[in-house]
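**Q** Test case, fold it:
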Amino acid sequence: MSEDFKVKILLIEDEENVRESYVDMLGFLGYDVITADNGKTGLEVINRQPIDIVITDLNMPVMNGMEALRRIKKKNEEIQVIVITGFATIENAISAMKQGAFDYITKPVSLEHVKIVLNKCIQQIRSRRENEELKHLNAQLREINELKNKFITITNHELRTPLAVLKGYMDLLEMELEDHPSEDIQEYLGIISNTLTEMINMIEMMHDLSSFESLISKQNRTVFDINALADSLFKEIKILFDKRGVEFSFRGEQRPLFVNADQQLLKKAIRELTQNALKFTETGKKVELSVKFIPTKNQVYVVIKDQGIGIPHEKLDLIFEPFYEVQDVMHHFTSRTDFMGGGIGVGLSLVKEIIEASNGEIAVESKPDEGSIFTVILPLAEVSENVRVSSYTL
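**A** Predicted coordinates for the structure are as follows:
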């Protein structure tokens, strides 16, 4: 018996010498045993303490094994009962199993037979306990997830409005004091303004986390042109790169490339990857978004290549873990686009979820100080006259 998994066994046998021989046998196998001399005293033991397995003879005075079995199962279905029977009463053993007994052992009782039956019984108990523990843990996870979503919703609602008002008045104050001669005042205003912007960005990221998870659970899959979607995204976000002074380019195929996925989610995932590349690429360097068809694999590659700071080799396996950030958390500040700006550490984790939910994969190559290449790999969808093709615009 495994040392890390203990069971309590109750042995019910009316003949003292036979009972002692069974106790010796079970002790040899490594089990601690409680004994009772009939079904009635056996039930009294069960009422006083938890029991996992009952091994009982069928033929006993006061209360026989069959009646004990019925009462044990009525009291606690989870207690496993093994009956001991002679060859002449094998029909009784089968009847006992129909009433809920786990198995039966025939007389004369052999050590090997007892060992086999108990091992099977304990494995069933172990599996049941593990399943119950998993159910309990899943229930806890669902509860935690609901609390998290409520917290995010409340935080988003309660903080977004006052922060937006503060930021608005802060911007007005900065304009009013734009020509103020005091450098200290200008510096203080800048610090306050940047701090408010960070807080607003953090709230928006938390809102995105909640909405991403909701969308993943309610996918709306359609067939659409990923080449056109990437081109549309490029045009939408190029201004962010221009503001940072990072060169941003797009290269696509000359033909439509259809995939079957939730286009809103996939667009969010690619946007996250491109903005992530922007955050970790210095001014004056390049980021490229490209879409490629790989005919030998019948796959579409969406590639985001940057000349950023890169990722250390030992951290490549960690970047898709929830709440993990590559940069030093002691120097964290929140931003979607500023160089080395941080988030809440869930972006790449959600990206991976979205891509896998789209029957795709994501791969990454990176070298410190040289840059990174993220590749989204998607199966090419078959398009026939019966398939509805969606517009790529969102």
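**Q** From here on, just use CA atoms for contacts and neighbour counts.
**A** OK.
**Q** And the strands in this protein?
**A** 9-12, 33-36, 53-57, 80-85, 103-106, 222-225, 247-251, 258-261, 286-294, 299-306, 361-367, 371-379, 389-390 (DSSP state E).
**Q** For the second one, name the packing helices and strands.
**A** When you say that, I think you mean strand 33-36. strand 9-12, helix 16-28, helix 39-48 (3 or more C-alpha pairs under 8 Å, 6 or more residues apart in numbering; DSSP states H and E).
**Q** List the buried residues for that strand?
**A** 33, 35-36 (16 or more other C-alpha atoms under 10 Å).
**Q** Mind putting the residues you listed into CSV with distance to residue 127?
**A** As requested, the buried residues of strand 33-36 are exported to CSV (distance: C-alpha to C-alpha, whole Å):
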residue, distance to residue 127
33, 22
35, 26
36, 28
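**Q** Out of these, which is nearest to residue 237?
**A** Distance to residue 237, by C-alpha to C-alpha, is smallest for residue 33 among those, at 71.8 Å.
**Q** So that closest one sits against residue 10, correct?
**A** Yes. Counting by C-alpha atoms under 8 Å, residue 33 touches residue 10, with 5.9 Å between them.
**Q** Any chance of a markdown table for the strands of the chain, columns distance to residue 27?
**A** Shown next, in a markdown table, are the strands of the chain (distance: least, C-alpha to C-alpha, whole Å):
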| stretch | distance to residue 27 |
| --- | --- |
| strand 9-12 | 11 |
| strand 33-36 | 8 |
| strand 53-57 | 14 |
| strand 80-85 | 17 |
| strand 103-106 | 17 |
| strand 222-225 | 64 |
| strand 247-251 | 74 |
| strand 258-261 | 60 |
| strand 286-294 | 66 |
| strand 299-306 | 62 |
| strand 361-367 | 54 |
| strand 371-379 | 59 |
| strand 389-390 | 70 |
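**Q** run this one through as well so I can compare:
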Amino acid sequence: MAEKRTILYIEDDAHARNLVRKILQRDFDVLTAQNGLEGLDILKQRTPDLVLTDLNLPDLSGEVIAARIRAIVGEGLPIVAMTAHNEKQVRERALAAGCIGYITKPIDSRTLVATIHDFLGGRTEQLGEADQRRATKEMQATLTSQLEQTVRKLQEDNAELRNLERAKTAFLTQVSHELRTPLTVLSGYIQMLCQQLQADPTVNPRYVELANMAATGLQRLHTVMNEVVVMARLAANQVDAFMAPVLIGDVARQAIEEYRTALERRRLRLEMSGDCWEQVIMADAALLRLAFSNLISNAIKATPDGGAPIGFHIGKQADVLHVRVSDHGIGIQPEQLRLLFKPFYTNIDVNRGRTSKTDFMGMGLGIGLTVVARIVEAHNGRAWASLLIVAVALG
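**A** Predicted structure coming up:
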């Protein structure tokens, strides 16, 4: 039995798409796409014997699709336009764009299979030289108009996105101000309560533990709130980085000290290496410390209790300052590396992880490394990741 020839049908109307597939599937292997871009994606993976395409698609016109197909596979693939418009001008533009013919709608189910066989057998419809020139000129004018409309729509969408971004940043900033004062007051009272409970030997130890848990939770909430606001403001270029000469080693050591207790509790060791710890750079010390803190937290969460040492390296490559934080923990798949700095991405199973900046497999909002990347970019640097290392280069 001869192998069926393949037809790719591009049509946004589901009813028409299903109808044509049912009519053709006994004689042909039918691939379908619901828009032009999907059709082009299919074409790049598998070359059919013939393409049927509607001329009025929501994303790309039939003329554009025909031109793109010709650019991808050349002149050998027959393209047949399907249109409900029977005007001579529409048909001529389709032929000028590279179609070998057209089929008018509504579809005649009795003749469609035979018509497809005719086109596969070499049937073509051609324009006269004068008609070809005129149709090509009209098609170019149509494509230019479509391009102008697309550019205008993109400009409008970009303006709307910028307005939404400004509104989001303003909202987050306002929320942070509204929350910061009561959080600060509450944290102060909780700290006082913890101190008083710890100083009273008659207090039930469970109450001391609960008070400490409340203090830790408030601190975590405060940290998350700050990270969200910093990320939003950095994304909107609304953070004023207070650049001043700073000793990078001092900033790194301050960030490391934040996790001293957690490292001891988890039986982990952090090893410092490199020969540029005493390097003075122009930086915003507070932002840089936040970036280093997030890098360390990320490595701690990826390392099991008592696991291999975490590395913190400050050195130079080609006169560019590099900071590398490495771990030998849970690892990451190579295809996930490009996603690490995307907002809200995490490679930890949300069903297994728990909220923590220092526990093994601890969960966060998935913005820690995004904040790192934005801070580094504000310092004219870049951030990247390999299988074991997250690194930054500072300009």
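**Q** which residue lies farthest from the center of structure 2?
**A** residue 202 (55.0 Å; C-alpha atoms, centre = their mean).
**Q** Return the distance of the equivalent of residue 144 of structure 2 over in structure 1 relative to residue 352 of structure 1.
**A** In structure 1, the residue matched to residue 144 of structure 2 (TM-score structural alignment) is residue 124. According to C-alpha to C-alpha, to the nearest Å, residue 124 of structure 1 and residue 352 of structure 1 sit 37 Å apart.
**Q** Kindly report the same for residue 307 of structure 1.
**A** 22 Å.
**Q** Mind checking which of the two has more residues around it?
**A** residue 307 (24 against 19; other C-alpha atoms under 10 Å).
**Q** Now that one. Nearest residue, chain neighbours left out?
**A** By the measure of C-alpha to C-alpha, 6 or more residues apart in numbering, the closest residue to residue 307 of structure 1 outside its immediate chain neighbours is residue 371, 4.2 Å from it.
**Q** Please verify my assumption that that neighbour contacts residue 304.
**A** No. Look at residue 371 of structure 1 against residue 304 with C-alpha under 8 Å: they stay out of range, at 10.5 Å.
**Q** Show me which of these two is the more surrounded one.
**A** residue 304 (23 against 20).
**Q** To which residue of structure 2 is that one aligned?
**A** Per TM-score structural alignment, residue 304 of structure 1 is aligned with residue 325.
**Q** What sits closest to its match if chain neighbours are left out?
**A** Closest to residue 325 of structure 2 by C-alpha to C-alpha, 6+ apart is residue 312, at 4.7 Å.
**Q** any idea how far the alignment partner in structure 1 of the one you found is from residue 359 of structure 1?
**A** Using TM-score structural alignment as the criterion, residue 312 of structure 2 maps onto residue 289 of structure 1. Computed with C-alpha to C-alpha, the distance linking residue 289 of structure 1 and residue 359 of structure 1 is 21 Å.
**Q** What is the neighbour count of residue 307 of structure 2?
**A** There are 16 residues near residue 307 of structure 2, going by other C-alpha under 10 Å.
**Q** That one reaches residue 327, doesn't it?
**A** No. Taking contacts as C-alpha under 8 Å, residue 307 of structure 2 lies outside contact range of residue 327: 9.2 Å.
**Q** tell me, how many neighbours does the equivalent of residue 150 of structure 1 over in structure 2 end up with?
**A** Using TM-score structural alignment as the criterion, residue 150 of structure 1 maps onto residue 170 of structure 2. Neighbourhood size, residue 170 of structure 2 [other C-alpha under 10 Å]: 16.
**Q** Please apply the same query to residue 291 of structure 2.
**A** Residues near residue 291 of structure 2, counting by other C-alpha under 10 Å: 24.
**Q** So which residue is smack in the middle of structure 2?
**A** Centre-most residue of structure 2, counting by C-alpha atoms, centre = their mean: residue 342, 6.0 Å.
**Q** Mind telling me what that one corresponds to in structure 1?
**A** By TM-score structural alignment, residue 342 of structure 2 lines up with residue 321.
**Q** Identify the residues contacting its match.
**A** 346, 348-349 (C-alpha atoms under 8 Å, 6 or more residues apart in numbering).
**Q** let's see 10 Å
**A** Residues near residue 321 of structure 1 by C-alpha atoms under 10 Å, 6 or more residues apart in numbering: 345-350, 352.
**Q** I'd like the distance between it and residue 315 of structure 1.
**A** From residue 321 of structure 1 to residue 315 of structure 1 the distance is 10 Å (C-alpha to C-alpha).
**Q** Thank you, goodbye.
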